[in-house]
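1. pasted the sequence and its predicted model underneath.
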Amino acid sequence: MVEGCESRWAEAGLARAPRISYRMNDAAALLAEPGTLAVFGFGGHAADTDDPRWLRVPLEAFDAPASLEAWQVDGPVQHGRHGALRWSAGGSWLYAALELDEREHGGPAGAARVAYAQLREFIGGRDERQVLRLWNYQGAINQGDGDTERYKLFCDGRAEGCGDWFAGGYPAATAIGHHGDPHLLQVYLLASAQAGTAVENPRQVSAWRYPRQYGRTAPGFARAMRLPAQDALAISGTAAVVGHASAHAGDTAAQLDEILINLEALLASAGMPAGFDTQAPLKAYVRHLADAPRVRERLQQRLPGVPVLLLHGDVCRSELLVELDGWRYA
């Protein structure tokens, strides 16, 4: 990012995008660095710390040792807790996270409703109230039939908890099934004092317009979000969906190739340069353990040098075997 761009952002009062990176440091060292907004560990072997900026995500990494994910911003960072909610803020950016036991809230719909209602209430009292990006990790996401599938119940509860929170437009988001505690719902977000620009993919029906076959409540998210200074694109979970239909059932390689086509279409729609580089961290969520080596190899061939965190996770439709999300900097 060139100095002239940073000067224009500052003159316009726009905050530079957080720097997202995968690091092999330990958590304490990353948390001690100036400007650290959040640090994420992955899987059951990730160390714990009481710092509110630390979160262990219940997705196992296929590569060991697993990298940590660091979010860093310009300026000092404050952090704390608000009941069960953990938060940090600095440089016009806010991180907030909640972990709930579904059994304490009547199941997946109740837990999602409570999580989003609490996040909405907390964000409403902050200057950094523009939610740009959300992550949702739910146990046994595909369990259940029809409208009783756990992901569809989550969508019902999320909409109830949100109310009219996103009436002006949805943020980017990911929803993935984890293999940790089956009752754990984990939700975290990135918000800013300034609004971003939602981006849709011309190859895909907007998620909130999905037909009834995908549940009583359509998923509420944008395909991507261009951050306020237009210096980065936050990419939602992207699967092999064309129109609104899943493509290439049972073929992991073909699904991955379709995802990469979708990502290029999304970059073009956002006015971003084509392709990904060494500063564009991605996550790949892979349903079946046996598919991980082939996904890794194919991504190394198609996206050489791009940092990819390979995680064991279930896509929200049972026929989908792999999903990508991540970041692209201008």
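-> Arrived safely. Residues are numbered from 1 along each chain as shown.
2. CA only for contacts and neighbour counts going forward, please
-> Noted.
3. surely residue 171 is in contact with residue 131?
-> Yes. Counting by Cα atoms under 8 Å, residue 131 is a contact partner of residue 171 at 6.2 Å.
4. more crowded one of the two?
-> Per other Cα atoms under 10 Å, whichever of residue 171 and residue 131 has more neighbours is residue 171, with 27 against 24.
5. any idea how far the more buried one is from residue 255?
-> Distance check for residue 171 against residue 255: by Cα to Cα, to the nearest Å, it reads 25 Å.
6. got another one to weigh against that:
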Amino acid sequence: MTLRQPYRLSTEDAPAVDAARVLLCVDHGGRDPDEPDAEAWRVRTSLPLLAGPRCEWWLSDSAVGDLGDDDVAFRANSAIGFGHLAIDETALAADTAGACRDAFERLIGVIRGAGYPHLLRCWIYLGHIHRGDGDGERYRQFCVGRARALDAIARDPRDYPAATVIGRPVDGASIHFMAARSPAQAIENPRQTSAFDYPRRYGPQPPSFVRSLRTDWGALLVSGTAAVVGADSLHPSDAGEQARETRSNIDALLHAAGNRWQNERAVIYLRRAEDLAAAERLGLSGAITVLQGDICRPELMIECEGVFRLA
């Protein structure tokens, strides 16, 4: 049985809504992320906006409660919650893996304590993602820290959340997330090796995420998807061909999920602003935002994530 969707997703700049019913507002661009917001429910990504809506509002039809703490903001209705937290650059520079493990442990502590134990979706915007060499690269050390926290609660890799990790041009890291009272079903991509099974050449710890999650309210939460077939990056540095391959991966994932799906929301990330035309080659409909950010592998130029719903 498909349940009623527990949120409403809007991409208006300023929808007419009662603040008591805002689960989260994701604001791309704007002021420095270290400048505090008056609203605990707003998070800024600090990724340059290239095209499309700037804001992403996750709204509730019923009043929400503030269930977070001093470090982790978390607002929820009776079924689902959204939250966010930050990692300071000083902590990242001193011990990337340790700082990321601590952040995810704090996040997990809040959602489990509030009664929303299922972490469904994470978005991570990591400053200076390629800083460091070899296994010391910041992204690889982030993967180590995230896994140490998630493996303490995941019985199986398919219990991991759907996720996106993108590099941003400012210090520190921002994490925002979706958690629910009930679990979702992991759907992997037949064209791709599961990220949690990547070979050692991509780092000491494979990334801890699933390709997508199918929820009990009929949504498919698609992780950041790029031109990776098997475990290999295809068409290095060619944004146009990577866009074509990325679309093939998304189509394969939608087919694997069964039923017919339509895009409700997509975010496309480009390493280079001059590759904006490549985003159009994805051929997606719905509300689409294009941002500039660094993909997790240096040879990847484009990545796309989405929220799909049953057609």
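-> Alright, I've got the coordinates. Nothing here was measured: the structure is a model prediction, and the numbers come from that model.
7. how close does residue 144 of the first structure get to residue 286 of the first structure?
-> Distance from residue 144 of the first structure to residue 286 of the first structure, counting by Cα to Cα: 20 Å.
8. neighbour-wise, which of those two wins?
-> residue 286 (25 against 13).
9. contacts only, for the more buried one.
-> By Cα atoms under 8 Å, 6 or more residues apart in numbering, residue 286 of the first structure lies in contact with 292, 295, 310, 311, 312, 313, 314, 315, 321, 322, 323.
10. now which residue in the first structure aligns to residue 250 of the second structure?
-> Superposed on the first structure with TM-score structural alignment, residue 250 of the second structure falls opposite residue 263.
11. what packs against the helix or strand containing its match?
-> Under the criterion of DSSP states H and E, residue 263 of the first structure resides in helix 252-269. Applying 3 or more Cα pairs under 8 Å, 6 or more residues apart in numbering; DSSP states H and E, we find helix 252-269 of the first structure packed against strand 232-238, helix 292-302, strand 322-329.
12. which of those sits most buried?
-> strand 232-238 (a mean of 25; mean count of other Cα atoms under 10 Å).
13. quick one: that one to chain centroid distance?
-> Remark: strand 232-238 of the first structure is offset 8 Å from the chain centroid, using Cα atoms, centre = their mean, to the nearest Å.
14. what do you get for stretch 122-138 of the first structure?
-> Relative to its parent chain, stretch 122-138 of the first structure has a centroid offset of 12 Å by Cα atoms, centre = their mean.
15. in the second structure, which residues correspond to it?
-> Aligned by TM-score structural alignment, stretch 122-138 of the first structure falls on residues 110-126 of the second structure.
16. any buried residues in the matching stretch, and which?
-> 110-111, 114-126 (16 or more other Cα atoms under 10 Å).
17. now do stretch 182-201 of the first structure
-> Neighbour-count burial for stretch 182-201 of the first structure flags 183-201 (criterion: 16+ other Cα under 10 Å).
18. what's the span of that stretch, first residue to last?
-> Stretch 182-201 of the first structure has an end-to-end distance of 32 Å (criterion: Cα to Cα).
19. burial check on residue 168 of the first structure, number of neighbours?
-> Neighbour count of residue 168 of the first structure, defined by other Cα under 10 Å: 7.
20. looking at this, it is in a strand?
-> No. Assignment of residue 168 of the first structure by DSSP: H, G, I helix; E, B strand; the rest coil gives coil, placing it outside any strand.
21. quick one: it from residue 197 of the first structure, how far?
-> Taking Cα to Cα as the measure, residue 168 of the first structure falls 11 Å from residue 197 of the first structure.
22. also residue 104 of the first structure?
-> 36 Å.
23. contact partners for the aligned partner of residue 166 of the first structure in the second structure?
-> The equivalent of residue 166 of the first structure in the second structure is residue 154 (alignment by TM-score structural alignment). Listed by Cα under 8 Å, 6+ apart, the contact partners of residue 154 of the second structure are residue 160.
24. contact partners for the residue lying closest to the match of residue 250 of the second structure once chain neighbours are set aside?
-> Here the nearest residue to residue 263 of the first structure in space, its sequence neighbours aside, is residue 238; by Cα to Cα, 6 or more residues apart in numbering that works out to 7.5 Å. Contacts for residue 238 of the first structure (Cα under 8 Å, 6+ apart) come out as 223, 259, 262, 263, 323, 324, 325.
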